[in-house]
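Chemist: Structure, please.
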Amino acid sequence: MYQYISQQYEEKDFSHADQREGELDHCTFTRCRFKGTHLEEVTTTGCHFIECDFTGALLNASIHTGSAFTNCRFQGSNLFVTKFVACKMVGSDFTGAQLDGITLQGGDWSYTNLRRANLSKQDLRGIRFVEADLYEAILEKAILKDADLTRAHLAKARLKGADLRGAKMDGVDFKSLDVKDARMDIQQAVAFIRSYGAIVN
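Modeler: Presented below is the predicted three-dimensional model:
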């Protein structure tokens, strides 16, 4: 077990290193590489990861609280039972990442690439997904109450049984969604009906 406090790293290559079970407290990593790095059970608090590459990294059971991962790459990384609490993930790419058992509590996931991500049954209330790419994402029975889905790309997303009440959905193409059994508020229901050309007085 190791601990880094208030450390700063720029363009450092941690690829394929064994960095598991560490504690990172208010550290900053800029354009660092963590390709294939073992980061199982790592905890980060108030850290900043800027344009870092986590391709193929193993982050299983890691916990991140108040940290920021901006414009980072997580392609093919393993995030099994990873927990993100009030984290800023703006612009990060999760293409092909293993997200089973992941927990998202609050935070800002705007402009992220979550294409085809399985987030079914997740409690995603209050999270910002502004202009996030959720194409073909599985959001069945997810709780999206009060989430911000403004202009999110939700084409072919599966929202069956999801709770959308209170979510901001300005600019969302309702005709591209599968919302069978989803729970909507009145404002969303009206927007949904109008998207099919109905006139609501």
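
Chemist: Going by C-alpha atoms from here, please, whenever you check contacts or count neighbours.
Modeler: OK.

Chemist: so where do the strands sit in this structure?
Modeler: Remark: strands assigned in the chain by DSSP state E are 3-5, 8-10, 23-25, 28-30, 43-45, 48-50, 63-65, 68-70, 83-85, 103-105.

Chemist: what about residue 195, neighbour count?
Modeler: 14 (other CA atoms under 10 Å).

Chemist: List the contacts of residue 167.
Modeler: Neighbouring residues of residue 167 by CA atoms under 8 Å, 6 or more residues apart in numbering: 126, 144-149.

Chemist: which non-adjacent residue is nearest it?
Modeler: residue 146 (4.1 Å; CA to CA, 6 or more residues apart in numbering).

Chemist: for comparison, sequence B:
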Amino acid sequence: MNDYYSDEIYDKVSFTSQEFSKTDFDSCTFKNCDFSELHINGSEFLECEFIDCNLSNARVKGSSFKENRFENTKLVGIKFYEVDAFLFKVDFIKCNLDFSSFYQMTMENFRFFDCILEGVDFTETNLSGTHFDNCNLKDAIFDATNLENVDFSSAENFIIDLEKNQLKGATFSKSNVGNLLAKYKINII
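Modeler: Predicted coordinates for the structure are as follows:
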């Protein structure tokens, strides 16, 4: 691939047989594209949209994602902690992020809308001010995680250890606050 693309629209393109190495995409739109298992090394995505795409198990080491939007996209098994953290900012809307990892990342004020986040690793991540709107967090890992001012009010299936995480100012609903007490194996009626 060439080194720089701007304002391009890619529709139903399979990138699985290619490698992005130091390739930059600026204000590009990817629709119904397949990036699964792709090596995306040292590339930059600036203000791009990924709609109905598959990035499952893509390797993103050293790549940067600045002001990107992922909608109805599969991002299963992504090691986000390998991306260039400088100006990392993305929105996730109706995405499947199962078994991805945000280990030790700073993700203040991020938004996850209607996402499936089963088994996602948020160990030692700074999620302060983040919103999990209508998200399924079954088996998500929160360990030494900064969850201050995080909105969990419409999230479900999470288990958070009050003693191992920072939760000052976090918001929960009456229907899901019991998930904070799961480790104590008590009955709430």
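
Chemist: Post the TM-score for the overlay when you can.
Modeler: TM-score of the superposed chains, computed with TM-score structural alignment, normalised by the length of the second structure, equals 0.83; 183 aligned residues with a CA RMSD of 2.5 Å.

Chemist: just to revisit the earlier point, what sits against the residue nearest to residue 167 of the first structure?
Modeler: Residue 146 of the first structure makes contacts with 125-127, 164-168, as judged by CA under 8 Å, 6+ apart.

Chemist: Show me which pair in the residues you listed is furthest apart.
Modeler: Across these, the longest distance by CA to CA is 13.3 Å; it joins 127 and 165.

Chemist: Name the nearest residue to residue 156 of the second structure, sequence neighbours excluded.
Modeler: Closest to residue 156 of the second structure by CA to CA, 6+ apart is residue 136, at 5.2 Å.

Chemist: swap that for residue 111 of the first structure, sorry
Modeler: Using CA to CA, 6+ apart, the closest residue to residue 111 of the first structure is residue 132 (4.2 Å).

Chemist: repeat for residue 139 of the first structure
Modeler: residue 120 (4.4 Å).

Chemist: burial of the equivalent of that neighbour over in the second structure, as a residue count?
Modeler: Alignment note: residue 120 of the first structure maps to residue 123 in the second structure; criterion TM-score structural alignment. Per other CA under 10 Å, the neighbour tally for residue 123 of the second structure reads 19.

Chemist: With residue 2 of the first structure instead?
Modeler: By other CA under 10 Å, the residues close to residue 2 of the first structure number 10.

Chemist: Distance check, it against residue 173 of the first structure.
Modeler: Going from residue 2 of the first structure to residue 173 of the first structure by CA to CA, to the nearest Å gives 47 Å.

Chemist: so how many other residues sit close to the closest residue to residue 8 of the first structure other than its chain neighbours?
Modeler: Sequence neighbours aside, residue 28 is the residue nearest to residue 8 of the first structure in space, at 4.8 Å (criterion: CA to CA, 6+ apart). By other CA under 10 Å, the residues close to residue 28 of the first structure number 20.

Chemist: mind checking how far the closest residue to residue 188 of the second structure other than its chain neighbours is from residue 42 of the second structure?
Modeler: In this structure, residue 188 of the second structure finds its nearest non-sequential neighbour in residue 178, 7.1 Å apart by CA to CA, 6+ apart. Remark: distance between residue 178 of the second structure and residue 42 of the second structure (CA to CA) = 43 Å.

Chemist: what does residue 128 of the second structure give?
Modeler: Applying CA to CA to residue 128 of the second structure and residue 42 of the second structure gives a distance of 27 Å.

Chemist: Next: residue 64 of the second structure.
Modeler: Going from residue 64 of the second structure to residue 42 of the second structure by CA to CA gives 7 Å.

Chemist: Please apply the same query to residue 59 of the second structure.
Modeler: Using CA to CA, residue 59 of the second structure is found at 10 Å from residue 42 of the second structure.

Chemist: So the two - more neighbours on which side?
Modeler: More neighbours surround residue 59 than the other of residue 59 of the second structure and residue 42, with 21 against 17 (other CA under 10 Å).

Chemist: what about the nearest residue to the more buried one once chain neighbours are set aside, how many neighbours?
Modeler: Residue nearest to residue 59 of the second structure in three dimensions, not counting chain neighbours: residue 39, with 4.8 Å by CA to CA, 6+ apart. When neighbours are defined as other CA under 10 Å, residue 39 of the second structure has 20 of them.

Chemist: how about residue 39 of the second structure, what does it touch?
Modeler: Counting by CA under 8 Å, 6+ apart, residue 39 of the second structure touches 18-21, 58-60.
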